[in-house]
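Asks: Can you look at this prediction? I've put the sequence above it.
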Amino acid sequence: MAELPANLNEFYEETREASPSNFLMKIEKFSLLSKLFIGSYETRAFEAGGYTWKLVINFEDALKKDEKKYVSVYFSIADSDSLALGWEVNAIFTFFLHNQFSDNYSCFRGRTRRFNDFNNKWGFSNLMPLNRLKGYIVDDVCVFGAEVFVLKTQLVVECLSLVQNSATITRDWKIYGFSKLVDLWVSEEFVVANHKWRVQVYPKGNDSGAKGRFVSVYLECVSAKSFAQHQKIKAEVEIRIVIYFFCVAVDHWFRSSMDHWGHDEFIPICDMRNFRNEDCVSLRVEVHVEAIVS
């Protein structure tokens, strides 16, 4: 059984057949590292995910006689000085060791790390002990590699604001000369939860099914016309004819593609004759905003 790393949270280990896709390096005469006092080695730069990277491998501890010492490996962004102020790169990096007996690779994959001006180098401080590393050295040759997967930023942000203890806004209108209205009556705009609203009344009906038979009434969220596709506002709505005590109520999400709610067949036209006082209709709308998505 392979010896476990000193820090189990640093990486995940697996075996695979495919070679590393970003960087591959061979060290010949590996045993001379200690004699030449090369305790740490920085590789040439390689490109991955639109950025330039380098590997820094620390053999210093592992080359000592103490078999419990570990090899350390780090990934760094090589061109960080040329990046814009406040740059940030999120990446997952993998270190490879070639098993020359089975012709496959031991892969050590790290957790997602954020590289920036404060931390432009991440890696494994305790990759493996010397006695395990020796198992990858054949004829004094060691082959290793690297892959870096950069998480491209395509962040979609949405905010759902739940409205606590929101007051119910009530608006009343008297529509005079109701029987003489031909097509459409529109109220003035009013504000609820910092959004504009208005009421639309079609005295002779709005669609083919209601024309000449029903009064059509709608509440429109005027602000929703300029909403982005994802934006919406949820409101509890009640519309009533005051003297009739008839009302309709619903919870509805208002958005750019559906900026109004109401009833094509709100009340039969014939019934309206019984609830007009000197040809005046009293209309009441109550709006209670419950949530906003921005």
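Replies: Here it is on my side, so go on. Just so you know, these numbers come straight off a predicted model, no measurement behind them.
Asks: from here on, contacts and neighbour counts on C-alpha atoms
Replies: OK.
Asks: Now do the strands in the stretch 151-294 of the chain.
Replies: Ranges of strands in the stretch 151-294 of the chain, per DSSP state E, counting those that start in this stretch, are 160-162, 169-176, 185-186, 190-192, 195-202, 214-221, 232-241, 246-255, 260-268, 280-293.
Asks: Next one for the comparison:
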Amino acid sequence: MGSSSTEVSTIVKNWREHPPASYSLKIHSFSQFENSIASSDDKYQSRLFSSGGYKWRLIVYPNGNEEDNGSGFISMYVEIDSESLMVFTPPTEIFAELRFFVYNKKENKYFTIQDVEVKRFNALKTVWGLQQIIECVTFNNPDNGYIFEGGQCEFGVDVIVAPPLTNWEILSFTEKHSDPKFSWAIKNFSTLKENVMTSDIFQWEERNGGVLKLYPKGDSRVDGKWLSIFLYLADCDKPKADEKIFVQANIRVLYPLESNHKKVPIDDWYTEQTPAWGWARFLSLDELRKVYLDKQDELKVEVEFKVVSATKYSPII
């Protein structure tokens, strides 16, 4: 069974009323225009014009560029001035979208045609364009409206220079941490009078730290029958406006005798609006007193980090 592929065209044709924004070439006698380019490789090169901070020329082949399979068509190109490429060392590359125009008096609109692929101009490739804009037979027939009032016509181009990339972000995920675990022992748990307790700040990477907040009598949002635990990022590491940090970690209340610990995972994004994640109903206080306190009335809590994201971005807003 054979295979086949369909080539998708990137050429888009349209009509619009608005004239070209970068450059327009108006000709009062197309027949004389054709005669005049016989001694210049059958093409006409416009004077330099500016667009996007660089200088360009519009090139028109009224009888087609035979060397580029344009015979029998109007061919149009844009050439960047070589001096524009030498502004930087080493010579720069410029990316631009090209949209070509031919005015039609009958429609009172501009026929537009473009290759939607952005073109890369550099020292090795200074010219880009389209070899088959309009068939010469169609263009030369005054009834079609491209030539009007005794031989007038108009060509044009929009050169839309893509600015350099200035807005970007790089998102990475760290899976190996120098010190991924933090253990916290709370003594005399049964006699605690505090409504909330905060651990010391712990670091799992040079730039990342956090704290645990524990509510021995339950968060105010629950009925006082649950142990509540939340993981906060340290103040210096909290996301700023429009930032976010992904954290994947496990929080455990340790079982004193064996490895049957109470474990609940965190798998969430921290933001300025959501600086903490955790559980108001992490563990019932009845179960905690029966199972998870050791003989010294000590409760041990542990957090272990698995994945933490980091984002580099520009510009800093």
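Replies: On my side now, so go ahead. Keep in mind it's a predicted model, so treat the numbers as computed, not measured.
Asks: Overlay the chains and give the TM-score.
Replies: Overlay of the two chains. TM-score (TM-score structural alignment, normalised by the length of structure 1): 0.72; 283 aligned residues with a Cα RMSD of 4.1 Å.
Asks: Can you tell me which of the strands of the stretch 151-294 of structure 1 is most buried?
Replies: Comparing those by mean neighbour count (mean count of other Cα atoms under 10 Å), strand 214-221 comes out on top with a mean of 23.
Asks: That one: average distance to aligned residues in structure 2?
Replies: Per the superposition on structure 2, strand 214-221 of structure 1 and its aligned residues are separated by 3.1 Å on average (mean Cα distance after the TM-score superposition for structure 1).
Asks: hang on, isn't residue 134 of structure 2 packed against residue 76?
Replies: No: using Cα atoms under 8 Å, residue 134 of structure 2 is not in contact with residue 76; the gap is 9.9 Å.
Asks: quick one on the thing from earlier: now tabulate the strands of the stretch 151-294 of structure 1 in JSON lines and tack on distance to residue 13 of structure 1.
Replies: Compiled in JSON lines, the strands of the stretch 151-294 of structure 1 are given as follows (distance: least, Cα to Cα, whole Å):
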{"stretch": "strand 160-162", "distance to residue 13 of structure 1": "39"}
{"stretch": "strand 169-176", "distance to residue 13 of structure 1": "60"}
{"stretch": "strand 185-186", "distance to residue 13 of structure 1": "68"}
{"stretch": "strand 190-192", "distance to residue 13 of structure 1": "56"}
{"stretch": "strand 195-202", "distance to residue 13 of structure 1": "54"}
{"stretch": "strand 214-221", "distance to residue 13 of structure 1": "55"}
{"stretch": "strand 232-241", "distance to residue 13 of structure 1": "45"}
{"stretch": "strand 246-255", "distance to residue 13 of structure 1": "48"}
{"stretch": "strand 260-268", "distance to residue 13 of structure 1": "56"}
{"stretch": "strand 280-293", "distance to residue 13 of structure 1": "42"}
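Asks: Go through those strands and name the closest to residue 143 of structure 1.
Replies: Each of the strands of the stretch 151-294 of structure 1 has some distance to residue 143 of structure 1 by Cα to Cα; the shortest is strand 160-162, at 51.5 Å.
Asks: which residues of structure 1 fall in helices?
Replies: For structure 1, the helices defined by DSSP state H cover 32-35, 130-133, 269-272.
Asks: Residue 82 of structure 1: which of those is closest?
Replies: For those, proximity to residue 82 of structure 1 was assessed by Cα to Cα; helix 32-35 is nearest, at 33.0 Å.
Asks: Now the closest one on structure 2. Mean distance?
Replies: With mean Cα distance after the TM-score superposition for structure 1, helix 32-35 of structure 1 departs from structure 2 by a mean of 3.8 Å once superposed.
Asks: Contacts made by that helix with the rest, please.
Replies: Outside of helix 32-35 of structure 1, the residues within contact range by Cα atoms under 8 Å, 6 or more residues apart in numbering are 39, 60, 63.
Asks: Mind doing that once more with 7 Å?
Replies: residue 63 (Cα atoms under 7 Å, 6 or more residues apart in numbering).
Asks: Next: stretch 201-210 of structure 2.
Replies: 177-180, 182, 211, 232-234, 237.
Asks: would you list the residues you listed in JSON lines and tack on distance to residue 28 of structure 2?
Replies: Converted to JSON lines, the contacts of stretch 201-210 of structure 2 look like this (distance: Cα to Cα, whole Å):
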{"residue": "177", "distance to residue 28 of structure 2": "74"}
{"residue": "178", "distance to residue 28 of structure 2": "76"}
{"residue": "179", "distance to residue 28 of structure 2": "78"}
{"residue": "180", "distance to residue 28 of structure 2": "78"}
{"residue": "182", "distance to residue 28 of structure 2": "82"}
{"residue": "211", "distance to residue 28 of structure 2": "78"}
{"residue": "232", "distance to residue 28 of structure 2": "74"}
{"residue": "233", "distance to residue 28 of structure 2": "72"}
{"residue": "234", "distance to residue 28 of structure 2": "73"}
{"residue": "237", "distance to residue 28 of structure 2": "68"}
